[in-house]
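*Asks:* How does the following fold in three dimensions:
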Amino acid sequence: MKNELIFNSDLHFEHNQWRRELFFWEDELKSFQNRLEELVKRWTKKEMLVQLEHYQNQFILQDDVINTLQDDIHIHEISIAAASKNGKDLLDTTLVKKHIEFRNRMEVQRHIYRDLKKEFFKFLTKYM
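*Replies:* Below is the predicted model of the structure:
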């Protein structure tokens, strides 16, 4: 296996990509929430309200996850900036390992979020 050099700027670039993705998800969740509010006004059946509450809870949970990921990116950026300030343009293995773990978290979250959206759109198709 070939050793590749990983520069702070590479990780910073990826962090910016993740931030944009998370901001997009935040905006989407707001529009999904608006849809739920429309449906609450239209439907009064108990089983429908239970489903609406399920999505409401899922969106709140996703919002919390997004906020946590944004905070974690910020903390990691501070660590990278500190390394750069100390003249280390190449990251040490601890920061790189942390970054790779974070990349995996983002990938898992993408799947969770995508599945939730798919499920929600099926739900909307059925009831809108």
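*Asks:* CA only for contacts and neighbour counts going forward, please
*Replies:* Fine.
*Asks:* helices or strands up against the longest helix anywhere in the chain?
*Replies:* Criterion DSSP state H: the longest helix present in the chain is helix 46-85. If contacts are counted by 3 or more C-alpha pairs under 8 Å, 6 or more residues apart in numbering; DSSP states H and E, helix 46-85 sits against helix 8-42, helix 93-127.
*Asks:* So residue 127 versus residue 31, what's the distance?
*Replies:* Applying C-alpha to C-alpha, to the nearest Å, the value for residue 127 to residue 31 is 16 Å.
*Asks:* Please read the previous query as pertaining to residue 57.
*Replies:* To residue 31, residue 57 is 15 Å away according to C-alpha to C-alpha.
*Asks:* To compare against the first, here's the next sequence to fold:
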Amino acid sequence: MEKTKEVLYNEDLHFEHKQWQSELAFWEDELKSFNNRLAELVHRWTKKEVLAKLEHYQNEFILHDGIIDKLQEEIEIHETRIAGQTKTGHNALDTAMTKKHLEFRNKMETQRQIYADLKKEFFHFLSKYM
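*Replies:* Predicted coordinates:
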């Protein structure tokens, strides 16, 4: 039985990158909104435990914003490599670049889950203290 190989074409990867960039931009906008909510709560609450939770979420949002920046940078680097390959007439990725792309896809899936969990936790917190 012959083993088939999946070929990843540059335009397919570019499409996936655009999807990821849109998702990351959406997360950035959401984080701005979440930080605005934190600012509102700082003025409403003086209890130390609530303020500690607010600080926790502020730190989480700063951390996540940094991760978004790193992911966006990685996408740009990969896009540059794809563009270079396309200029040389190669329409499909080599093995090393394919591996990097698949690893990045896994990073995005992991980060998507981490971010979803953070949002869920934050919304629960908001429903309690807003």
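*Asks:* TM-score for this pair?
*Replies:* The TM-score (TM-score structural alignment, normalised by the length of structure 1) is 0.98; 128 aligned residues with a C-alpha RMSD of 0.7 Å.
*Asks:* I'd like the helices and strands packed on helix 46-85 of structure 1 written out as a markdown table, with distance to residue 76 of structure 1 and mean neighbour count added.
*Replies:* Shown next, in a markdown table, are the helices and strands packed on helix 46-85 of structure 1 (distance: least, C-alpha to C-alpha, whole Å; neighbours: other C-alpha atoms under 10 Å):
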| stretch | distance to residue 76 of structure 1 | mean neighbour count |
| --- | --- | --- |
| helix 8-42 | 9 | 15 |
| helix 93-127 | 8 | 13 |
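*Asks:* Adding distance to residue 52 of structure 1, write those helices out as TSV.
*Replies:* As requested, these are arranged in TSV below (distance: least, C-alpha to C-alpha, whole Å):
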stretch	distance to residue 52 of structure 1
helix 8-42	6
helix 93-127	10
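*Asks:* Of all those helices, which one is nearest residue 70 of structure 1?
*Replies:* Comparing these against residue 70 of structure 1 with C-alpha to C-alpha, the closest turns out to be helix 8-42 (6.7 Å).
*Asks:* Just want the angle from the closest one to helix 93-127.
*Replies:* Inter-element angle recorded for helix 8-42 of structure 1 and helix 93-127: 20 degrees (by axes from the mean of the first three to the mean of the last three C-alpha atoms, to 10 degrees).
*Asks:* Mind telling me what residue 24 of structure 2 corresponds to in structure 1?
*Replies:* Using TM-score structural alignment, the partner of residue 24 of structure 2 in structure 1 is residue 22.
*Asks:* Just list the residues touching that match, thanks.
*Replies:* 66, 70 (C-alpha atoms under 8 Å, 6 or more residues apart in numbering).
*Asks:* ok, it to residue 45 of structure 1 distance?
*Replies:* Counting by C-alpha to C-alpha - residue 22 of structure 1 and residue 45 of structure 1 are separated by 34 Å.
*Asks:* for residue 3 of structure 2, helix, strand, or coil?
*Replies:* Here residue 3 of structure 2 is recorded as coil under DSSP: H, G, I helix; E, B strand; the rest coil.
*Asks:* List the residues that contact it.
*Replies:* Residues in contact with residue 3 of structure 2 (C-alpha under 8 Å, 6+ apart): none are found.
*Asks:* Following superposition onto structure 2, what is the mean distance for the longest helix of structure 1?
*Replies:* Following the fit onto structure 2, the mean deviation recorded for helix 46-85 of structure 1 is 0.4 Å by mean C-alpha distance after the TM-score superposition for structure 1.
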